[in-house]
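In: Model the following, please.
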Amino acid sequence: MNRRPGLSARLKLTLSYAGFLLLAGTLLLAVVWVFVLRWLPEVEPGRIQQRFGAVVITGPNRSDLLRGFAPAAAAALAFLLVFGLVGGWILAGRMLAPLTRIAEAARMAASGSLSHRIRLPGREDEFRELADVFDAMLNRLEAHIAEQERFAANASHELRTPLAISKTLLDAARSDPAREHGELVERLQTINTRAIDLTEALLLLSRAGRKSFTREAVDLSLIAEEAAETLLPHAEQRQITLDVTGEAAEVLGSAELLLRMVSNLVQNAIVHNLPAGGTVTVRTEARPDESVLRVENTGRPVPADLVATITEPFQRGTQRARTDEHAGVGLGLAIVDSVVRAHDGTLDLTPRPTGGLLATIRLPGGTRADHPVTGEASAERPAGGSRRP
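Out: So this is what the prediction gives:
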């Protein structure tokens, strides 16, 4: 934005300090004149007066003092003006020094250098609070940009892989026209489906990150029941018990995104489980100011360092047990985390001591006054009950 040049902040503060000091001096001299000089007697110098039988010898009269007071007052005001300008310039420079460092860091950040930090020393004040907030913002920006660069590189790699495989299969079919194409078509369909799933997951991740969705009252218990009904065949195939219980828990959000969130969590719990005889427990809970969803599964022990990075895109948890046909595209928990943050909630992943993982999602509760429920509905009820193969 083009703006006309103006006075610097330091010069403005200097003029303000000098003007305030000059005004204070003028007021002080006015007080001296009003309350002292004005009440001096109007007599000749050295004249003797008799008051109440006492003899009082007066000094100089008011006219003499005013003639001497005016030059002295003008000199004092001139001194205050010069002193205010010089002192104000020095004080303004010291006060604005932290702001200069912050502006320099902002210019470096605008040029693309996010590694510089202000790290303003000294005790806490407004400038140091601003510097700390700016440093925290730079930390988040640098981490976000690094995450986006990794995400772009991983996404490019993931999208390039099925395309490269498809090209190889098509080249092989072209070099051998007499070959049976049934197997080729089936493999191409599988690869194409995977590419479509990956593209849809990327679009969903982007949509959740932008928070571009309409919020409405959603019952998490019904969402959990619907997700469990959809994924029940997968649980039956792996001989895993899927148990869904809890109470009505209303939140304000997108039913589509919340369903995808719960489905990803439940599918992740089914895939990363014991080879047979495992369990997946889904439980909802309503609290005064939040709604809680817990998804807990058995399985192999999960290292703590893996939990810290498992919500990053394309982190499939290679150290956890899974079947290759349901390995996914590596965005399941990343989408869960993005949907949770888009709904202003929190996601906690905790390894179970006996193996497996406990995922706890806390979302701000919906307005129950606008969506009343009966006493029976607010009590604990099974959301679909236990489902066993």
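In: When you work out contacts or count neighbours from here on, use the C-alpha atoms and nothing else.
Out: Will do.
In: got the residue ranges for the strands in the stretch 251-389 of the chain?
Out: 279-286, 290-297, 346-351, 357-364, 381-387 (DSSP state E, counting those that start in this stretch).
In: Check which helices and strands the first one sits against.
Out: Just to be clear, that refers to strand 279-286. If contacts are counted by 3 or more Cα pairs under 8 Å, 6 or more residues apart in numbering; DSSP states H and E, strand 279-286 sits against helix 220-237, strand 241-246, helix 255-271, strand 290-297.
In: Now D197: closest residue in space, sequence neighbours ignored.
Out: Leaving aside its chain neighbours, D197 sits nearest to V329 (7.5 Å; criterion: Cα to Cα, 6 or more residues apart in numbering).
In: OK, contacts around E216?
Out: Contact analysis of E216 by Cα atoms under 8 Å, 6 or more residues apart in numbering lists V251, L252, G253, S254, A255.
In: most centrally placed residue in the protein?
Out: Residue closest to the average C-alpha location in the chain (Cα atoms, centre = their mean): R140, at 8.3 Å.
In: Please generate a structure for the following sequence too, so the two can be compared:
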Amino acid sequence: MDRTGTRRRGLSVRLRFTLSYAGFLMLAGVVLLGIVWFMLRNPSGDSLVGHDIGPVPGRFLIARKYFPAAGALLLLLLVFGLAGGWLLSGRMLAPLARITGAARMAAAGSLSHRIALAGREDEFRECADAFDTMLARLEAHVAEQQRFAANASHELRTPLAITRTLLDVARNDPTRDGGELDDRLRAVNTRAIELTEALLLLSRADQRAFARTPVDLSLIAEEAAETLLPLAEKRGITMHTSGRITPALGSPALLLQLTTNLLHNAIVHNIPEHGTVHIHTTTGPQAVTLTVENTGDALTPDLLATLTEPFRRGTDRIHTDQAGVGLGLAIVKSIANAHDGSLTLTPRPEGGLRVTVRLPSAAAHPGPG
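Out: You can find the predicted model right below:
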């Protein structure tokens, strides 16, 4: 690398392989010819041939006949080594060329290309498979981010458009009741604030910008259930909370948000009357578990796979009473991942959903001091 920070271009790997192969072949040829020359001499230094003309002339005649032939043989070995090394190195490095081509396509923005290297399992095959896996994850992540950006733009634009419409109506109709307009504007503004706060919370969880402290997950579940009890009673939902002390490790505020989102989702997406929600916490040697289970409609596997995507609301995206901003399970998944935990969604055979969150146990991961 020079003073400008530009890396100097060196010899290609294929050329270095070729020169190394040819050089090794030449070295082997020199050693072989030296052994042959040694075997043509007797222990006293005389030639094994030409005794009739004396030792010195015999060695001289052997040298005149031996060295030109040896030089021609070395030249032949050099040509053979260069040609063979070039062909063999090209064949050996062909998978690397495919990996490089795929990497350049990915750098140009194409993530749908796959190497799909055939053949037996070796270092190149492992590298190609790992690269294909990375491309698949990147493609899925980029697609998810694009959908998130599009949905976020739509969700943020909706309250602004409603506000502008209400203001236009008020301006064109001076006799309209100002109290009604004020109530509707406040409702729209509240929704915009909730959406913005949810987006900020999602970003905070993704960045893991929080401190981890021991927290009792069972107490958090009880606090969330008490907060959402009026909503559950309004909808005719019965909540059951169970579980002993559950020592988790994480952010109390984020874990409360996680639990609240799960309970809110379980209440809202339930049967109209006489529905139930069960909240249960358990502890294990390495992890603690929070399980939220509710009655409701039967869920298909295709729908289940999209529930943790941002701005998904059960079976539709329609704004209903207490429907939230569509980031509930997305925030839950992000918070669980930020705590090195996991989120599992399982449809209940009789209808409804079972959500299981596994988090590190404070007992298995004690804090400093």
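In: Give me the TM-score for these two chains.
Out: The TM-score (TM-score structural alignment, normalised by the length of structure 2) is 0.87; 361 aligned residues with a Cα RMSD of 2.9 Å.
In: rewinding a little: secondary structure element for the counterpart of the residue nearest to the centre of structure 1 in structure 2?
Out: By TM-score structural alignment, R140 of structure 1 lines up with R137 in structure 2. Taking DSSP states H and E as the criterion, R137 of structure 2 maps to helix 123-172.
In: Skip ahead from that helix and say which helix or strand is next.
Out: Remark: after helix 123-172 of structure 2, the chain's next helix or strand is helix 178-207, criterion DSSP H and E.
In: got the buried residues for that next one?
Out: 181, 185, 188-189, 191-192, 195-196, 198-199, 201-202, 204-206 (16 or more other Cα atoms under 10 Å).
In: And stretch 317-327 of structure 1, by the same measure?
Out: In stretch 317-327 of structure 1, counting by 16+ other Cα under 10 Å, buried: G317, R320, A321, R322, A327.
In: And the fourth one, how close does it get to A276 of structure 1?
Out: Same thing as R322 of structure 1. Computed as Cα to Cα, to the nearest Å, the R322 of structure 1 to A276 of structure 1 distance reads 12 Å.
In: ok, now the first one?
Out: Taking Cα to Cα as the measure, G317 of structure 1 falls 19 Å from A276 of structure 1.
In: what's the neighbour count on the residue nearest to V56 of structure 2 when sequence neighbours are not counted?
Out: Once flanking residues are discounted, V56 of structure 2 sits nearest to D46: 7.4 Å by Cα to Cα, 6+ apart. Close neighbours of D46 of structure 2, defined as other Cα atoms under 10 Å, add up to 17.
In: I'd say D46 of structure 2 and P55 touch.
Out: Yes - applying Cα atoms under 8 Å as the test, D46 of structure 2 and P55 come out as touching, 4.9 Å apart.
In: Out of the buried residues of stretch 317-327 of structure 1, which two are the most distant from each other?
Out: R320 and A327 (10.8 Å; Cα to Cα).
In: Contact partners for the aligned partner of A330 of structure 2 in structure 1?
Out: Superposed on structure 1 with TM-score structural alignment, A330 of structure 2 falls opposite A334. Counting by Cα under 8 Å, 6+ apart, A334 of structure 1 touches L205, I310, T311, E312, P313, F314.
In: now swap in G284 of structure 2 and tell me
Out: G284 of structure 2 neighbours (Cα under 8 Å, 6+ apart): S361.
In: what does it align to in structure 1?
Out: In structure 1, G284 of structure 2 lands on R287 (TM-score structural alignment).
In: what about stretch 307-317 of structure 2, start to end distance?
Out: 11 Å.
In: Revised request: answer the last question for stretch 28-46 of structure 1.
Out: For stretch 28-46 of structure 1, the first and last residues are 29 Å from each other (Cα to Cα).
In: Same check on stretch 290-305 of structure 2?
Out: 20 Å.
In: residue at max distance from the center of structure 2?
Out: D52 (82.8 Å).
In: And what about that residue, helix, strand or coil?
Out: Here D52 of structure 2 is recorded as helix under DSSP: H, G, I helix; E, B strand; the rest coil.
In: just to revisit the earlier point, the contacts of A334 of structure 1 into a markdown table, with extra columns for distance to P372 of structure 1?
Out: As requested, the contacts of A334 of structure 1 are exported to a markdown table (distance: Cα to Cα, whole Å):
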| residue | distance to P372 of structure 1 |
| --- | --- |
| L205 | 33 |
| I310 | 38 |
| T311 | 35 |
| E312 | 38 |
| P313 | 39 |
| F314 | 41 |
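In: Would you mind checking which of those is nearest to A369 of structure 1?
Out: Distance to A369 of structure 1 across the contacts of A334 of structure 1 (Cα to Cα) is lowest for L205, with 32.1 Å.
In: Quick check: nearest residue in space to that closest one, chain neighbours excluded?
Out: I335 (5.4 Å).
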